[in-house]
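>>> predicted model and sequence follow; I will ask about them next.
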Amino acid sequence: MNLQQLEYALTLERLGSFTQAAKALGMTQPALSLQIKNLENEIGISLFDRSRSKIEPTESGLKFLLRAGEIVSASKQLKDYAIALSTEFKGILRLGVIPTLSPFLVPMFIDDFTNSFPEITIEIHEQLTEQILQQVRLGELDGGIISTPITRQGIEVKPLFYESFFLYKNDQLFDSLESFSISNIEIENLWLLEEGNCFRDQVNDICSFRNIKSNTRMKYLCSSIDSLIRMVDHYGGATILPELTTLSLVSEQEKHLAILDDKIREIGFVSRKLSGKEHLFEALTNTICQNIPPRMRQKDGREVVDPGITVNW
């Protein structure tokens, strides 16, 4: 068993196809199949289920590949460490950011970061939480900014800041309210993100859906916070917004905000253990925290909403 065989197996896991993996590795499919079979024979377990159209790890194979990924990552960190010795802040940083954060958070810190660290190239990928975690685990992304807390094998989590939840409403009944508990009111036409978004899961958690009614004949499924705001402006009703979103509203829209004083969501930075890029992560997270309003850096004893993340590993 050697590092090259482990990289072959990890590439096959990532792409789910012997043909695609062989092409990505620059080798023939029979040669790749032989290498994977030799590895399986040596360790005494079957790594992949070959009975389906998409190749997927077996239960034991997934556990092995998790450890294999850590070993391959640890071997690669020596090169990154050598770069860090020659110049402290230099290299490529591939970062995943969830859609409910990216359009509002990235503009707050990106100019300061690129100006302060001109030798770091940063790539921003806007993706859902499960995709970010999976790609961080596989090494396709260096890190991610998501709603936390989470606990996953091989993943490091660093809390960054905390967002309050706001009700954004276009209804005269609530125009005079500055704060309240969502569980004690009835709302008609509560516009929500589509299922599968962790912010939708958090809204489900803080809302008592027994008290929510809908009189509209239209069902609008979207993955954009901006779209929810536009729907409320045009059709009325209400939606739930994270705090960073509210900072970009115009003064007329700010009149329709009311803070929900029940819970908050935690935003954290996730990365793979032993990545070798910890110095870049520190530079990034410090810059983010410096550009976040001070009130958002403290939890102040408030309850953090479970992001409801489900990743099967």
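Yes, it's here.
>>> only C-alpha atoms from now on, for both contacts and neighbour counts.
Fine.
>>> show me where this structure has strands.
With DSSP state E as the criterion, the chain has strands at 48-49, 56-57, 91-97, 120-126, 143-148, 155-170, 179-180, 187-188, 190-191, 212-213, 237-242, 257-272, 303-304.
>>> out of these, which is closest to residue 8?
Taking Cα to Cα, strand 48-49 is the member of these nearest to residue 8, at 12.4 Å.
>>> identify all contacting residues around the closest one.
Strand 48-49 is touched from outside by 55-58, 61, with contacts defined as Cα atoms under 8 Å, 6 or more residues apart in numbering.
>>> repeat that for stretch 208-218.
So stretch 208-218 is contacted by 182-190 (Cα under 8 Å, 6+ apart).
>>> same deal with stretch 56-72?
Residues contacting stretch 56-72 (Cα under 8 Å, 6+ apart): 3, 6-7, 9-10, 13, 16, 45-50, 137-138, 154, 273-274, 313.
>>> could you dump the contacts of stretch 208-218 to TSV with distance to residue 76 and neighbour count?
Output for the contacts of stretch 208-218, formatted as TSV (distance: Cα to Cα, whole Å; neighbours: other Cα atoms under 10 Å):
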residue	distance to residue 76	neighbour count
182	49	21
183	50	15
184	53	10
185	54	12
186	55	14
187	53	19
188	54	15
189	52	22
190	48	23
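>>> got TSV for the residues you listed, with distance to residue 268 too?
Shown next, in TSV, are the contacts of stretch 208-218 (distance: Cα to Cα, whole Å):
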residue	distance to residue 268
182	25
183	27
184	30
185	31
186	32
187	31
188	33
189	31
190	28
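>>> next, the one to line up against it:
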Amino acid sequence: MTTVQLHYIVELDNHRHFARAAEACHVTQPTLSMQVHKLEDELGVLIFDRSKQPVTPTDIGKRIIEQARVVLHEMGRIDQITQEAMGNFEGEFYLGIIPTVAPALLHRIIPKLRTALPSVRFVVEELQTEVIIEKLRKDQLDAGILATPLDERGIIEHPMYYEPFMAFIPESHRLGKEKFITNSELDINDMLLLNEGHCFRNSVLNLCNKTEEREEKPLRLESGNFDTLIGLARQGYGMTLIPYLTAVDLSDELQGFVKPIAEPRPTREISVVYSRTQLKIGVIEKMIASVIASVPKKMTEEKHHVIAPV
């Protein structure tokens, strides 16, 4: 049994396809397939069921692959300990960030990250929460930035800031003349929402104490980004809720339609999340410091009423 073989079965589990796993390992498909077979012969068990498409681990294979991940992780930890002891932070760092956070946060933190970690190459992907958690479990991401609490097994959540919800309401709306609004005035049937899959959508539904059931209307509008929702609201199709940093980045003209929500002020908790087996803790700690330094101080201190994202 070799560490190369362990690496191959982990990648095959990640991709569930021999050709794609071989490509990820930078070897030919016959080479990867032969080494997986050799490991199975040595252990006397089948690790993968090749009769299924995509290829899937057997029950015993799942346990072997899980242990292989632990072995590879612990071997990598030795080098990581040495590098961090010498103050060397370098290499690639894979970060997933949800789409409702990325546009308002990335341009704030990237300059600080480049200063604090000049030898680290950040590879950033906009991904929805479920995909981030899945990729963390498969060691395809080093960390994620998303809304919490999630209480996912094996995933550590480190809250960084608390972002209030703001209401975007055009003048023609029934609440257009109000200086602020209350939670009781929010009507889900008058609300423009993000598409399903966005945790901010779930938070808005939870805030309004509603499920997915809404009144049937001749026209039901949803979108994948806040810019579209704001544009639809300005056209008189309803109101919408947006995060504080998104509101701050709006033009002066559009900020005139933004209204605060009275106490208890709804907020979302934004955290960095990572696997309990994560190696690059030193990079994560510096990233947390950069994020906290990039948002208004009051957002790191005032928790208010956190709305669950699930």
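The structure has been received and is ready for your questions. Fair warning: this is a prediction, and the values are worked out from it, not measured in the lab.
>>> tm score of chain vs chain?
Superposed pair, TM-score by TM-score structural alignment, normalised by the length of structure 2: 0.85. Supporting alignment: 305 aligned residues with a Cα RMSD of 2.8 Å.
>>> rewinding a little: put the buried members of the contacts of stretch 56-72 of structure 1 into a ChimeraX selection.
The ChimeraX selection below is limited to those of the contacts of stretch 56-72 of structure 1 classed as buried (16 or more other Cα atoms under 10 Å):
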select :6,7,9,10,13,16,46,47,48,137,138,273,274
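>>> from the contacts of stretch 56-72 of structure 1, which land in helices?
3, 6-7, 9-10, 13, 137-138 (DSSP state H).
>>> report the two of these separated the most.
Between any two of these (Cα to Cα), the greatest distance is 17.0 Å, for 3 and 137.
>>> now which residue in structure 1 aligns to residue 14 of structure 2?
In structure 1, residue 14 of structure 2 lines up with residue 14, judged by TM-score structural alignment.
>>> out of the contacts of stretch 208-218 of structure 1, who's nearest residue 160 of structure 1?
Of all the contacts of stretch 208-218 of structure 1, residue 160 of structure 1 sits closest to residue 182, with 25.8 Å by Cα to Cα.
>>> quick one, what contacts residue 83 of structure 1?
Contacts of residue 83 of structure 1 by Cα under 8 Å, 6+ apart are 90-91.
>>> in structure 2, what residue corresponds to it?
Residue 83 of structure 1 maps onto residue 83 in structure 2, by TM-score structural alignment.
>>> now swap in residue 55 of structure 1 and tell me
In structure 2, residue 55 of structure 1 lands on residue 55 (TM-score structural alignment).
>>> its match - how many residues pack around it?
16 (other Cα atoms under 10 Å).
>>> hmm, residue 130 and residue 197 of structure 1 touching each other?
No - with contact defined as Cα atoms under 8 Å, residue 197 of structure 1 and residue 130 do not form a contacting pair (9.4 Å).
>>> need the overlap of contacts for the two.
With Cα under 8 Å, 6+ apart, residue 197 of structure 1 and residue 130 have no common neighbours.
>>> and of the strands of structure 1, who's closest to residue 24 of structure 1?
strand 56-57 (17.3 Å).
>>> check the fit of that closest one onto structure 2 and give the mean distance.
By mean Cα distance after the TM-score superposition for structure 1, the fitted strand 56-57 of structure 1 averages 3.3 Å away from its aligned residues in structure 2.
>>> returning to what we had before: can I get the ones in helices among the contacts of stretch 56-72 of structure 1 in JSON lines including distance to residue 300 of structure 1?
Below are those laid out as JSON lines (distance: Cα to Cα, whole Å):
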{"residue": "3", "distance to residue 300 of structure 1": "47"}
{"residue": "6", "distance to residue 300 of structure 1": "45"}
{"residue": "7", "distance to residue 300 of structure 1": "45"}
{"residue": "9", "distance to residue 300 of structure 1": "46"}
{"residue": "10", "distance to residue 300 of structure 1": "42"}
{"residue": "13", "distance to residue 300 of structure 1": "42"}
{"residue": "137", "distance to residue 300 of structure 1": "32"}
{"residue": "138", "distance to residue 300 of structure 1": "35"}
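>>> looking at the residues you listed, which is nearest residue 302 of structure 1?
The closest of those, once distances to residue 302 of structure 1 are taken by Cα to Cα, is residue 137, at 30.4 Å.
>>> how about the nearest residue to that closest one, chain neighbours excluded?
residue 272 (6.2 Å; Cα to Cα, 6 or more residues apart in numbering).
>>> aligned partner of that neighbour in structure 2?
So, by TM-score structural alignment, residue 272 of structure 1 is matched to residue 275.
>>> next, count neighbours for residue 81 of structure 1.
For residue 81 of structure 1, using other Cα under 10 Å, the count is 17.
>>> which residues does the match of residue 14 of structure 2 contact?
Residue 14 of structure 1 neighbours (Cα under 8 Å, 6+ apart): residue 138.
>>> ok, it to residue 151 of structure 1 distance?
21 Å (Cα to Cα, to the nearest Å).
>>> ok, residue 254 of structure 1 next?
Distance from residue 254 of structure 1 to residue 151 of structure 1, by Cα to Cα: 36 Å.
>>> so between these two, which is more surrounded?
residue 254 (14 against 10).
>>> any buried residues in stretch 289-299 of structure 2, and which?
Result for stretch 289-299 of structure 2 [16+ other Cα under 10 Å]: buried residues 289-292, 294-295, 299.
>>> in structure 1, what range does it match?
The aligned range for stretch 289-299 of structure 2 is 286-296, by TM-score structural alignment.
>>> now what about that stretch, what contacts it?
With Cα under 8 Å, 6+ apart, stretch 286-296 of structure 1 has contacts from 108-109, 112-113, 160-163, 297.
>>> tell me where the stretch 201-310 of structure 2 has helices.
Assigned by DSSP state H, counting those that start in this stretch, the stretch 201-310 of structure 2 shows helices spanning 226-234, 244-248, 252-255, 281-294, 297-301.
>>> could those be laid out in CSV, adding distance to residue 39 of structure 2?
Converted to CSV, these look like this (distance: least, Cα to Cα, whole Å):
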stretch, distance to residue 39 of structure 2
helix 226-234, 50
helix 244-248, 52
helix 252-255, 62
helix 281-294, 32
helix 297-301, 50
